[in-house]
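Peer 1: Here is the input, now give the coordinates:
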Amino acid sequence: MRWTIPNILTVLRLLAAPGVAVMFLYFNRPIADWFALVLFIAAAITDWFDGYLARAWKQETKLGAMLDPIADKAMVVIALCVIAGLSSFGREVMDPWILLPATVILFREIFVSGMREFLGDVAGTLKVTGLAKWKTTAQMIAIAVLFAKGVFEHHFLALAYGLGPDMVERVLSGQEPDLVGLNTYLTLTNLTWWVGVGLLWIAAILTLLTGWDYFRKALPHLKEPL
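Peer 2: Next up is the predicted model:
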């Protein structure tokens, strides 16, 4: 195994995946949301850099080729589990706007990974398409935006708790001046929520399309001999 800079970046991204979840065990919110957001964005950036550097420096290795998709999937799967869990905080049921697309994405990743394992060496001939790269990009951006939503939401709730419900109502209705930026945090919370959810549904649709495309290409290798 060659420990090149691209490979080291890939390993760091792989280690950052569980770190996103661990943040919520050792830090209170919204500090945990901030740490998870920064860690996830940093890991997503290395996803582009390690591949670019490996090609530019001609340092593509088998280790990198194996770990890169694993790191991508680990980042997405763990982050989605965290976001889905946080979406049920203070509720009796989980938020379907998050749970449904997250379920689609998780199902596809498990299905395709299992099919790749079954196909063995043949799986290497089924190249990653441009649509699959857009799918990964949409997933990464959606997750980052939803982590940002958690940051803005908890800043809003902290301010609202300090002001009290009556004052919050007067500030939001314009009866009192907004000296602490309550309206700003509420607007950012709503904006990042809808943008994040919209992107997550787009990612789920792209996930289905790429999963079907992979299955279609794999079908000739799954047929029984006559």
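Peer 1: From now on I want contacts and neighbour counts done on CA atoms only, so please keep to that.
Peer 2: OK.
Peer 1: To what extent is residue 116 buried, counted in neighbours?
Peer 2: Other residues lying near residue 116 total 18 when counted by other CA atoms under 10 Å.
Peer 1: if I read this right, it contacts residue 126, doesn't it?
Peer 2: No: Residue 116 sits out of contact with residue 126 when judged by CA atoms under 8 Å, with a separation of 9.3 Å.
Peer 1: What is the helix or strand containing residue 196 packed up against?
Peer 2: In the assignment (DSSP states H and E), residue 196 maps to helix 182-222. Using 3 or more CA pairs under 8 Å, 6 or more residues apart in numbering; DSSP states H and E, the elements in contact with helix 182-222 are helix 96-119, helix 130-163, helix 165-173.
Peer 1: Any idea which of the ones you listed gets closest to residue 202?
Peer 2: helix 130-163 (7.1 Å; CA to CA).
Peer 1: That closest one vs helix 96-119, what angle?
Peer 2: Counting by axes from the mean of the first three to the mean of the last three CA atoms, to 10 degrees, helix 130-163 lies at 150 degrees to helix 96-119.
Peer 1: Buried residues in helix 130-163, which are they?
Peer 2: Counting neighbours by 16 or more other CA atoms under 10 Å, one finds that the buried residues in helix 130-163 are 132, 135-136, 138-156, 160.
Peer 1: Now do the contacts for the most centrally placed residue in the chain.
Peer 2: Among the residues of the chain, residue 143 comes closest to the average C-alpha position under CA atoms, centre = their mean, at 3.7 Å. Going by CA atoms under 8 Å, 6 or more residues apart in numbering, residue 143 touches 76, 79, 80, 83, 196, 200.
Peer 1: run this one through as well so I can compare:
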Amino acid sequence: MLTLPNILTLSRIVTVPVLAALLWFPRWPLGYGIGFAVYCLMGITDYFDGYLARAQGAVSKLGIFLDPIADKIMVAAVILVLTAQGVLTGPYVGDMHVIAGLVILLREIAVSGLREFLGGIQVSVPVSKLAKWKTTFQMVSLGALILGGALPGWTATLDGFTFNLPHTVGLTTLWGAAALTLVTGWDYLRVGLKHMD
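Peer 2: Prediction:
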């Protein structure tokens, strides 16, 4: 049923191609600025669709199904586009920052499969506080990487390296999200293994 929370969730899914298109040109600060605004708006709708569903008593099966999908589609699209355009590079380790993005994507796929399996045997896996921190790091990271493209002149110099401040914050928090991803992924796997023959 198309309640307001579900419409907000669907709007995030429909907006993903727009966001990807805006991020496709890494030398276009205006596009990245608009992309950052779109990304923030998508984050706001992510908060409000859940809040409104609970407040209005309008939690639906469609919303429960669509909300995590919308989040994963957005995160995957942003990571893939930023990787393709060479944004996940930085001092010292070059493009090895892609590994952090890869860890996040692999965990999302694995946990989705695990949840589908457990759902089939009527076992639910609640979201842990650590998983919420992982999501926070992830959202801050991707937002900062987008903002770095919008503000290419916002730089600092340290040890002879000149670096973009938001971009560096984005790469740092991306590794933090990847580390939390491994921990929470292992937690979900341990729960799942208890229900496998």
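Peer 1: So what touches stretch 184-195 of the first structure?
Peer 2: The contact list for stretch 184-195 of the first structure (CA under 8 Å, 6+ apart) reads 142, 145, 146, 148, 149, 150, 152, 153, 155, 156.
Peer 1: need the contact list for the third one.
Peer 2: When the contact criterion is CA under 8 Å, 6+ apart, the partners of residue 146 of the first structure are 83, 192, 193, 196, 197.
Peer 1: mapping those onto the second structure, which are still in contact?
Peer 2: Here is what carries over to the second structure from the contacts of residue 146 of the first structure, by both residues aligned by TM-score structural alignment, their matches' CA atoms under 8 Å: 192, 193, 196, 197.
Peer 1: Give me the neighbour count for residue 18 of the second structure.
Peer 2: Neighbour count of residue 18 of the second structure, defined by other CA under 10 Å: 12.
Peer 1: Give the next helix or strand downstream of the helix or strand containing it.
Peer 2: Under the criterion of DSSP H and E, residue 18 of the second structure resides in helix 4-22. Per DSSP H and E, the first helix or strand lying C-terminal to helix 4-22 of the second structure is helix 29-55.
Peer 1: Taking helix 4-22 as reference, get the angle to that following helix.
Peer 2: Going by the same axes, to 10 degrees, helix 29-55 of the second structure makes 170 degrees with helix 4-22.
Peer 1: buried sites along whichever helix or strand comes after helix 29-55 of the second structure?
Peer 2: Going down the chain from helix 29-55 of the second structure, the next helix or strand is helix 61-84, by DSSP H and E. Burial within helix 61-84 of the second structure, assessed by neighbour count using 16+ other CA under 10 Å, is assigned to 63, 67, 69-72, 74-83.
Peer 1: Need the contact partners of helix 61-84 of the second structure.
Peer 2: 1, 5-6, 9-10, 12-13, 16, 19-20, 23-24, 46, 88, 98, 101, 105, 108, 142.
Peer 1: which of those are buried?
Peer 2: Buried among those by 16+ other CA under 10 Å: 5-6, 9-10, 12-13, 16, 19-20, 23-24, 46, 88, 98, 101, 105, 108, 142.
Peer 1: start and end residues in the first structure for stretch 55-62 of the second structure, please.
Peer 2: On the first structure, the counterpart of stretch 55-62 of the second structure by TM-score structural alignment is residues 56-63.
Peer 1: So what's the gap between the matching stretch and the chain middle?
Peer 2: 26 Å (CA atoms, centre = their mean, to the nearest Å).
Peer 1: which of the residues in that stretch are buried?
Peer 2: 59, 60.
Peer 1: That one spans what distance, first to last residue?
Peer 2: 17 Å (CA to CA, to the nearest Å).
Peer 1: I appreciate the help and will end here.
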